[in-house]
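Student: Test case, fold it:
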Amino acid sequence: MKPFLIAFAAALASNTFALADTPVTPTEAEKIRAALEVFGCTGGKMEKETEGSGYFEVDDAKCKDGQFDIKLDKDFKIISMTRD
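Tutor: Next up, the predicted model:
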């Protein structure tokens, strides 16, 4: 049972790191900030999804109506806003 648990833990850890999001570049951050400003939003943690989708995420952006998690497409157009 112990070897199985060790193998399972190793597989889980490797998958977690493979799907982790990556930081955005300064140029990407500037474009994301410009897209958020249109909706009256600022701040938040910006990340690029590494799942091959090319999407960007902003966690905990502060907007006029509260705090939101925002998803943008590869062209920096907002496709989803979820209230936190």
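Student: going forward, measure contacts between C-alpha atoms and count neighbours the same way
Tutor: Fine.
Student: From the structure, what's the count of residues near the nearest residue to Tyr55 once chain neighbours are set aside?
Tutor: Counting by Cα to Cα, 6 or more residues apart in numbering, Asp73 is the residue found nearest to Tyr55 once chain neighbours are left out, at 4.7 Å. Applying other Cα atoms under 10 Å, we find 15 residues neighbouring Asp73.
Student: I have a second one here; can you model it like the first so I can compare?
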Amino acid sequence: MKGLRALCLTGSLLLVAGSPVWASDDLTEEEIERINAVLGEMQCEMDDDDIEKEDDGFDLDDVLCAEGQFDIKLDTDFAVVEKRAE
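Tutor: All right, here's what the predicted structure looks like:
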């Protein structure tokens, strides 16, 4: 019985230790709304799943705009700091 308990505990710890930490990368609803507002002003749109939160702001992949498709970087104040055509 002790062996089984130790095996279960070890397995649980491995699952927790091996799992990626997503909490710090999670976007808030407010951040998603602000990003979509910025994109709306630029006549652009994108899938919310293509937003990546970074230390210095946000990386937006596959943004569809009236003039084409772009990758866009926003700073922490939601200002565009880079816009490159794909």
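Student: circling back: aligned to the residue nearest to Tyr55 of the first structure, what sits in the second structure?
Tutor: Using TM-score structural alignment, the partner of Asp73 of the first structure in the second structure is Asp75.
Student: close enough to count as contact, its match and Asp55?
Tutor: No: Asp75 of the second structure is not in contact with Asp55 according to Cα atoms under 8 Å; the separation is 9.1 Å.
Student: measure the residue nearest the centre of the second structure to Asp61 of the second structure for me?
Tutor: Geometric centre of the second structure, nearest residue: Glu52, 2.8 Å, by Cα atoms, centre = their mean. For Glu52 of the second structure, the distance to Asp61 of the second structure (Cα to Cα, to the nearest Å) stands at 8 Å.
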